[in-house]
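K.L.:
give me a model of this one.
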Amino acid sequence: MAEQSLSNHTEVDVVRTLDDLLIPFHAAMKPSDEFRIGAEAEKFGVDATTGTPLPYEGARSVLTVLEALIERHGWQVESESTGGPTIALRRNGASITLEPGAQLELSGAAFDNVHQICLEMSGHLAELRDISDELSLTWLGIGFHPFARQEDLPWVPKSRYAIMRRYLPTRGKYGLDMMRRTATVQANYDYSSEEGAMRALRVSLRLSPLVTAMFANSPFYEGEIWGGKSRRALTWLDVDPARQGLVQNVLTKGERFRDYVEWALDAPMFLIKRDGVTVENTGQSFRSFWKHGFRGYRATLGDWQTHLNTLFPEVRLKRTIEVRGADSLPANLTCALPALWTGIFYDARAMDEADALSESFTFEELEALRPEIAQKALGATFRGEPLAALAERVLVIAEGGLARRARMRNGKDERVHLAKLGSLVEKGHCPADALLEGLGTGDADLRREILARARI
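P.N.:
The predicted structure is shown next:
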């Protein structure tokens, strides 16, 4: 009886044709004068002295922090079900959510410019500061947890995470590390046409490995220097290959929404939801579910939206274009990621230049480059040229786009948010190099130094 009631949906919701699967993308298109930017930043909560991970619940926990944010700053609680555990907060178009290992993520509101994003990010950190000081906690802006082993971390009680916990280890060595020990900064962008969206997707997929190198910021593993620059990037190399990576068919020749949809259709599912109840389904691709159903359920547009949100390519197409390749960052670099992509995506000349620069990059070349980037970041080479030189060219393109946008605050345009990144790239460095400067593997105070340097 339960399954029968769960499968009841109005006929208008049911997916019948491939054109139905294109609806979310066409519906998201908007005029360019309505384009906005959204940024997301994750961080690890730890004991300020020992670096011990923050648990989900308890006297000094993520829940304690969330409750203080609700009480002091007007955030509203969000649960998966009535009376269920707190897994997110909402306020004025922004949200605070929890990743599987209790990483805290601010998903910001949609803004016109990067200055506004920075103000929101700094305001968020200010709200956390007093709470954290009272609890002797600190927050680390780094791409991979510098201290925690898997067994040291909590599990956030979200239904999707329980399914991923069971399934992902069957599809790659680092699935659980991706879920619980990595953190990122991401940005989201609007599009006005199918042609424009797919062009932006192609260009950003080609440039994504380079951007990963520019923002590499995870040189530690379980309290030691591991020898590379981005443990997060290394982790992503061995996670379910059907749902992540550079999306070969789109990177090489993707010109229509359908090209991304065809890739997404063949990716395995995690779940469907009916009337607030989660139904696990990890045995099917969405294509099979659409064609054949599952235990009497028929595929709906809601199921399709859920599925799109469980895919993790380096650049993701949803109602926005989501760039996903960067490690989590210190506060003085967090806004550089949205600034870089804003300069490229939201200026026609910059997009032309970025397209021309990357047009000849092949999937095979970029895929071969990814392991080297995890190890060397901007010290890697591409076509015999130092990757840092290519990064400088991309920065010039982005800076030009930001200058022409001319969004001003205190007499400065959005290029101000690229200044710190530019100074690193000029030296061939990434944020991990700044974390490592002067450190040795035998440093007796290594843990203390990591805490001081990675603190947001």
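K.L.:
C-alpha from now on. contacts and neighbour counts both.
P.N.:
Will do.
K.L.:
what are the contacting residues of stretch 189-203?
P.N.:
Taking Cα atoms under 8 Å, 6 or more residues apart in numbering as the criterion, the residues outside stretch 189-203 that touch it are 26, 28-32, 35-38, 250-257, 315-317, 319-322, 342, 345, 351, 354-355, 358-359.
K.L.:
quick check: residue 450 is in a helix.
P.N.:
Yes. Residue state for residue 450 (DSSP: H, G, I helix; E, B strand; the rest coil) corresponds to a helix.
K.L.:
what sits against residue 55?
P.N.:
Applying Cα under 8 Å, 6+ apart, we find residue 55 in contact with 61, 62, 102, 153, 154.
K.L.:
look up the closest residue to the fourth one, ignoring the ones flanking it.
P.N.:
What it means is residue 153. Counting by Cα to Cα, 6 or more residues apart in numbering, residue 101 is the residue found nearest to residue 153 once chain neighbours are left out, at 5.8 Å.
K.L.:
ok, that neighbour - contacts?
P.N.:
For residue 101, the contacting residues are 153, 154, 155, 156, 179, 180, 181, by Cα under 8 Å, 6+ apart.
K.L.:
kindly report the same for residue 167.
P.N.:
Listed by Cα under 8 Å, 6+ apart, the contact partners of residue 167 are residue 282.
K.L.:
please give me the structure for this one as well, since I'd like to look at both together:
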Amino acid sequence: MARDTTDSRPIEGMDELVDYLAAGNKPREQWRIGTEHEKFPFYVDGHAPVPYGGDRGIRALLEGMQGMLGWDPIIDEGNIIGLVEPTGQGAISLEPGGQFELSGAPVETVHQTCREGNAHLAQVREIAEPLGIRFLGLGGSPKWTLAETPRMPKSRYDIMTNYMPKVGTKGLDMMYRSCTIQVNLDFSSEADMRRKMQVSLKLQPLSTALFASSPFTDGRPNGFQSWRGDIWRDTDNRRSGVLPFCFSPEFGFADYVEWALDVPMYFAIREGRYHDLTHVTFRQFMDGALRNELPDGLPNMGDWANHLSTLFPDVRLKRFLEMRGADGGPWRRICALPAFWVGLLYDDEALDAAEALTRHWTYEDVVAMRNAVPEQGLSTLLDNHSLRDVAREVLAISRRGLANRARLNKDGYDETSFLSPLDEVVARGTTSAEDMVNAFHMRWGGSIEPIFQEYAY
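P.N.:
Here you go, the predicted structure:
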């Protein structure tokens, strides 16, 4: 996320909360692709994590990027914590452990989002290399303990850090030691949102398997292909996971609002100050529970927008849909993730086929896959078929959708080539995580250090 929202318009009732989501409806010609990716900064000399302060820290990196790009700084209690393009077309932000995130501009094609990602990596390298910093493209921090991991000076993260151990065993690992690639996609109507939400929720475990790249913790194999996927099994299950009500044939914006109202809040911002509100739900806030605790006592539309950004289901609904199941990874994966989902969801023939393929999958089936994938990856079984077999079918559907879109680059190529990294995973039958573990035991001689060369940006 780029920055938290301030919008002081009062909330009169539930209809406004539903209308806020429905305002995301867009005609097809206005659909866009917004890609986000996170990466771990590290020092080339010694492979230590990069702290916020100091002449060679995260702050210096952000200030260098600001000078290069001319973007506006995002300031939190005097600290620069991100940058935003002046017209809102993209942002750079920090995750709690210093993970460096690009939230890309909404663009029309995967070609554009891939060029944007490559340009960002070139820009950040230009600033980072004189500081002795490079970046690691993985789904989980492979070496540093939680105690060794830096903490960024961001007010919302202080609130989350205190709250996470109360609601799960792995929330701090999620915050400080995981990275993702994510794509945000549009819908045209409530019915279109429903179809895309249901298909993408069902296929999110497959995305986790295809992108699995977090097999190490504290310098050793951790027994998972996607440690990040395991982390999400016990982070804060009131606000994360697979949402059963989304599987209903009548699911709509109001159902998501009803769920969101009963999830505990993180914070509200008043006069630039973050107030810890983890002891109340948004519904209680609306019912006046904070009349004596906040200056104005009642929620506004900015509070609602911020609350929606603190919900973490596998597919998140805001004024667009966020695909949240994938580990972070090498640069080719930054292009593959949006290509995978755009192919499935932005073409009618492909969406029909994906819907038909997954129609009989139940909520229980999806939860079982989600629970098995972190350890088993593409070997996970569904109806006696491996996810590797399912992946072949789904990639064929996605490729058809991208071909149907026929969005060509200047050389006349369509977007299907961006699926190649995923085709390779399925053809090999092994995930990146399995390849890394094999390298650890063989080529790397039981050392984690080579990962900082082979998987660095």
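K.L.:
after superposition, what is the TM-score?
P.N.:
Comparing the chains after superposition, counting by TM-score structural alignment, normalised by the length of structure 1, produces a TM-score of 0.94; 444 aligned residues with a Cα RMSD of 1.7 Å.
K.L.:
narrow the contacts of stretch 189-203 of structure 1 to just the buried residues.
P.N.:
The neighbour-count test (16 or more other Cα atoms under 10 Å) applied to these identifies 29, 35-38, 250-252, 254-257, 315-317, 319-322, 342, 345, 351, 354-355, 358 as buried.
K.L.:
what is the burial count for the alignment partner in structure 2 of residue 86 of structure 1?
P.N.:
Per TM-score structural alignment, the equivalent position to residue 86 of structure 1 in structure 2 is residue 80. A count of neighbours around residue 80 of structure 2, defined by other Cα atoms under 10 Å, yields 20.
K.L.:
grab the nearest non-local neighbour of residue 80 of structure 2.
P.N.:
residue 74 (5.7 Å).
K.L.:
which element, helix or strand, includes the one you found?
P.N.:
Secondary structure assigned from DSSP states H and E places residue 74 of structure 2 in strand 72-76.
K.L.:
can you check which part of structure 1 stretch 49-61 of structure 2 sits on?
P.N.:
Under the criterion TM-score structural alignment, stretch 49-61 of structure 2 matches residues 53-65.
K.L.:
swap in stretch 188-198 of structure 2?
P.N.:
Against structure 1, the aligned range for stretch 188-198 of structure 2 is residues 192-202 (TM-score structural alignment).
K.L.:
hang on, residue 392 of structure 1 packs against residue 424?
P.N.:
No. In this structure, residue 392 of structure 1 is not within contact of residue 424 by Cα atoms under 8 Å, at 10.1 Å.
K.L.:
ok, then the element right after the lengthiest strand in structure 1?
P.N.:
For structure 1, the longest strand by residue count, based on DSSP state E, is strand 37-47. Downstream of strand 37-47 of structure 1, the first helix or strand assigned by DSSP H and E is helix 62-73.
K.L.:
for that following helix, packing partners?
P.N.:
Under the contact criterion of 3 or more Cα pairs under 8 Å, 6 or more residues apart in numbering; DSSP states H and E, the helices and strands touching helix 62-73 of structure 1 comprise strand 86-91, helix 114-135.
K.L.:
ok, which of the ones you listed comes nearest residue 364 of structure 1?
P.N.:
Distances from residue 364 of structure 1 to each of the helices and strands packed on helix 62-73 of structure 1 were compared using Cα to Cα; the shortest belongs to helix 114-135, at 33.6 Å.
K.L.:
equivalent range in structure 2 for the closest one?
P.N.:
Mapping helix 114-135 of structure 1 onto structure 2 (TM-score structural alignment) gives residues 110-131.
K.L.:
list the buried residues in that stretch.
P.N.:
Neighbour-count burial for stretch 110-131 of structure 2 [16+ other Cα under 10 Å]: 110-114, 116-118, 120, 124-125, 127-128, 131.
K.L.:
now what about it, what contacts it?
P.N.:
Contacts of stretch 110-131 of structure 2 with the rest of the structure, by Cα under 8 Å, 6+ apart, involve 33-35, 56, 61, 64-65, 102, 104-105, 107, 134, 331, 334-335, 338-339, 409, 415, 457.
K.L.:
any of those residues buried? List them.
P.N.:
The neighbour count (16+ other Cα under 10 Å) marks 33-35, 56, 61, 64-65, 102, 104-105, 107, 134, 331, 334-335, 338-339, 415, 457 as buried among these.
K.L.:
and for residue 194 of structure 1, the neighbour number?
P.N.:
A count of nearby residues for residue 194 of structure 1, using other Cα under 10 Å, gives 16.
K.L.:
ok, residue 301 of structure 1 next?
P.N.:
By the criterion of other Cα under 10 Å, residue 301 of structure 1 has 18 neighbours.
K.L.:
check residue 424 of structure 1 too.
P.N.:
Here the number of neighbours of residue 424 of structure 1 (other Cα under 10 Å) works out to 17.
K.L.:
cool, and the one 3 residues further on?
P.N.:
Other residues near residue 427 of structure 1 come to 11 when the count uses other Cα under 10 Å.
K.L.:
how close does residue 362 of structure 2 get to residue 10 of structure 2?
P.N.:
According to Cα to Cα, to the nearest Å, residue 362 of structure 2 and residue 10 of structure 2 sit 39 Å apart.
K.L.:
check residue 380 of structure 2 too.
P.N.:
Where residue 10 of structure 2 is concerned, residue 380 of structure 2 sits at a distance of 48 Å (Cα to Cα).
K.L.:
now do residue 358 of structure 2
P.N.:
Separation of residue 358 of structure 2 from residue 10 of structure 2 (Cα to Cα) stands at 41 Å.
K.L.:
skipping adjacent residues, who's closest to the counterpart of residue 225 of structure 1 in structure 2 in space?
P.N.:
In structure 2, the position corresponding to residue 225 of structure 1 is occupied by residue 221, as judged by TM-score structural alignment. Of all residues not flanking residue 221 of structure 2 in the chain, residue 215 sits nearest, at 5.6 Å (Cα to Cα, 6+ apart).
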